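Asks: Predicted model follows, preceded by the sequence.
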Amino acid sequence: MTASSDSFLVIEPAQLRFKGPFKDEVSSSSLKITNHSDKAITFKIKTTAPKRYCVRPNQGILNPGASTNIAVMLQPFTYDPAEKNKHKFMVQTMFLPEGEHSDLETLWKNASPEQVMTSNKMRCVFEQPADVPEESPLRPPEPGDIKKVTEEVKHLREEISSVMSENQQLMEEATRLRRQLASGDVASVAPLPPTTAPADPMMYYVLALVLLCCGVLIGRVVM
């Protein structure tokens, strides 16, 4: 078990506050750490969300009684209220061995668990501007939603199939009539009813587009 550095390390403030909006701008906060021991220490800043933050400096050396300021920059991201309690920071410290003042990476890599001391975790607080409401998580799809969209797509497919079949019959009839006219058998040619014109090809495109949109909608609902 690692020891706590709270007895000699002072960290201010106790929470890191970041002000939004967070989607398009970098939000900054800062830490101040002070070494109240009588020995030089090395420190390292750690977070539960390393891809979201840029910390400068993220490690260094503090002599007895010395302080340093740490800049913490939150990179732009799509804010999710459910994530706000998952971001935390902590400071790890270790007494600096005699003569070890240069290669901190190697020092931390070779440190034993007994040497490393850890501070209490600091919670991150996200403050949205008054005119920017918190985004609500997406509502999970209801079973009825999927069923309704599926039935609509089925109905559209049946309509497309029916129109295509009717159009095919009309085209065959028109071809037969043209052949009769060409052969001179005019007497046997019956007048076409008002509805015997082939369906407009644009109807296919419209129905196909509607069907495609419904298919995409089903995909989104299922996901």
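Replies: Sure thing, it's come through. Numbers count the residues shown, from 1 in each chain.
Asks: CA only for contacts and neighbour counts going forward, please
Replies: OK.
Asks: doesn't Lys19 make contact with Met73?
Replies: No - shown here, Met73 and Lys19 do not form a contact pair, counting by CA atoms under 8 Å, at 11.0 Å.
Asks: what is in contact with the two at once?
Replies: Common contacts of Met73 and Lys19, defined by CA atoms under 8 Å, 6 or more residues apart in numbering, comprise Ser27, Ser28.
Asks: any idea which helix or strand carries the residue nearest in space to the middle of the chain?
Replies: Compute the mean C-alpha point of the chain, and by CA atoms, centre = their mean the closest residue is Thr78, 6.8 Å away. Using DSSP states H and E, Thr78 maps to neither a helix nor a strand.
Asks: before we go on, here's another structure to hold up against the first:
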Amino acid sequence: MSNELLTVTPQELKFRFELRKQIPSSLSLFNPTNKYVAFKVKTTSPKKYCVRPNTGMVAPGNTTEVTVIMQQQKENPPDLAACKDKFLVQSIAVTDEKESTDFTVLFAKEKKDSITETKLKVSYIVPNAPPSPVPENDEGEYETSHASRGTPGGGNTVLVQERNAALAEADRMRRELGEYVTQVEKLRTQVSGKESKVATVAGFSVMHILLTALIAFFIGRFTDTLNPQY
């Protein structure tokens, strides 16, 4: 936008808004005249923005870059969707570059109708929110991903499963052994009740030998089950 003395671009200052970060934007002031032009940048929110430089001199045919920095914001402003802040670029022509280096005094003594002005609007660009790492409305898949991790150790999962199966088999055999022992005890009781004479071998009854062999057999199987070969 041209104010006769300076061409100011862009016409709207845009800030890519992020919390707790200083956000810069820039202005270009071009002097199309054959005179030196002094400028001054003002804003409706001086505590919110820092302008560098906020005053200066632009030589004929030259361009001066001005940086506008929005200070860190701790929370979203209420006018985030439609910012109400504004900037004003004032400029005056000077006959001599060294006429005055105190721009405050220079603008103060200048007649109001000789000061040209350019008004600028402000807008915020809000970055898109990053996608959620967990798909919405897909809790089943989320639970599945947790379950698929397996037990600690990774490659030991199969060994653990086989070990558990072996222990279960050993427990089953132990119960069967108990049942066989119970049956043998019943048989021995029946034989004793009839006062039958049972042949003995080396001082032991045949029933005792049978019971001992049966227990030894199951103990052997039980031991092999508890110590499977991997």
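Replies: All right, it came through fine. Owing to the predicted nature of the structure, the values given are computational and were not obtained by experimental measurement.
Asks: sorry, back to before: tell me the spacing between the residue nearest to the centre of structure 1 and Asp24 of structure 1.
Replies: 9 Å (CA to CA, to the nearest Å).
Asks: Please apply the same query to Glu83 of structure 1.
Replies: Counting by CA to CA - Glu83 of structure 1 and Asp24 of structure 1 are separated by 18 Å.
Asks: for Ser67 of structure 1, same thing?
Replies: Distance from Ser67 of structure 1 to Asp24 of structure 1, by CA to CA: 32 Å.
Asks: go on, Pro201 of structure 1?
Replies: With distances taken as CA to CA, Pro201 of structure 1 is found 46 Å from Asp24 of structure 1.
Asks: before we move on, back to that, which of Glu83 and Asp24 of structure 1 has more neighbours?
Replies: More neighbours surround Asp24 than the other of Glu83 of structure 1 and Asp24, with 11 against 8 (other CA atoms under 10 Å).
Asks: That one: what's it in contact with?
Replies: Pro76, Phe77.
Asks: what residue of structure 2 matches up with it?
Replies: In structure 2, Asp24 of structure 1 lines up with Arg20, judged by TM-score structural alignment.
Asks: so its match, which of the three states?
Replies: With DSSP: H, G, I helix; E, B strand; the rest coil as the basis, Arg20 of structure 2 sits in coil.
Asks: can you give me the helices for structure 2?
Replies: 103-109, 139-147, 157-193, 206-226 (DSSP state H).
Asks: From Val153 of structure 1, how far off is Glu127 of structure 1?
Replies: Glu127 of structure 1 is 44 Å from Val153 of structure 1, where distance means CA to CA.
Asks: again but with Gly65 of structure 1, I slipped
Replies: 72 Å.
Asks: the more surrounded of these two?
Replies: Shown here are Gly65 of structure 1 and Val153; by other CA under 10 Å, Val153 has more neighbours (18 against 14).
Asks: Spell out the secondary structure type for the more buried one.
Replies: Assigned with three-state DSSP, Val153 of structure 1 falls in the helix class.
Asks: same question, Arg220 of structure 1
Replies: Taking three-state DSSP as the rule, one finds Arg220 of structure 1 in the helix state.
Asks: Over in structure 2, tell me which residue corresponds to Val125 of structure 1.
Replies: So, by TM-score structural alignment, Val125 of structure 1 is matched to Ser123.
Asks: If we ignore the residues flanking it in sequence, what's nearest its match?
Replies: Nearest residue to Ser123 of structure 2, sequence neighbours excluded (CA to CA, 6 or more residues apart in numbering): Lys14, at 5.0 Å.
Asks: Count the neighbours of the one you found for me.
Replies: Lys14 of structure 2: 16 surrounding residues under other CA under 10 Å.
Asks: How about Arg52 of structure 1?
Replies: Residues contacting Arg52 of structure 1 under the criterion other CA under 10 Å number 13.
Asks: quick one: the residue lying closest to it once chain neighbours are set aside and Ser27 of structure 1, what's the gap?
Replies: What sits nearest to Arg52 of structure 1 in space, not counting adjacent residues and going by CA to CA, 6+ apart, is Gln75, at 5.5 Å. According to CA to CA, Gln75 of structure 1 stands 7 Å off from Ser27 of structure 1.
Asks: and if you look at Phe95 of structure 1?
Replies: From Phe95 of structure 1 to Ser27 of structure 1 the distance is 32 Å (CA to CA).
Asks: same deal with Arg176 of structure 1?
Replies: To Ser27 of structure 1, Arg176 of structure 1 is 75 Å away according to CA to CA.
Asks: Settle it for me: which of those two has more neighbours?
Replies: Counted by other CA under 10 Å, Arg176 of structure 1 and Ser27 do not tie: Ser27 has more neighbours, with 19 against 13.
Asks: In this structure that one contacts Met73, no?
Replies: Yes - between Ser27 of structure 1 and Met73 there is a contact under CA under 8 Å: 5.8 Å.
Asks: After alignment, which residue of structure 2 pairs with His36 of structure 1?
Replies: Checking TM-score structural alignment: His36 of structure 1 goes with Pro32.
Asks: Run through the residues that contact its match.
Replies: Pro32 of structure 2 touches Leu5, Leu6, Thr7, Pro60, Gly61, Asn62, counting by CA under 8 Å, 6+ apart.
Asks: list the contacts for the residue nearest to Ser123 of structure 2?
Replies: Ser25, Val122, Ser123, Tyr124, Ile125 are the contacts of Lys14 of structure 2 under CA under 8 Å, 6+ apart.
Asks: Just among the residues you listed, which is most surrounded?
Replies: Ser123 (19 neighbours).
Asks: what about that one, distance to Val58 of structure 2?
Replies: 27 Å.
Asks: ditto for Thr7 of structure 2
Replies: From Thr7 of structure 2 to Val58 of structure 2 the distance is 11 Å (CA to CA).
Asks: Between those two, point out the one with more neighbours.
Replies: Taking other CA under 10 Å, Thr7 of structure 2 and Val58 do not tie; Val58 has more neighbours (24 against 17).
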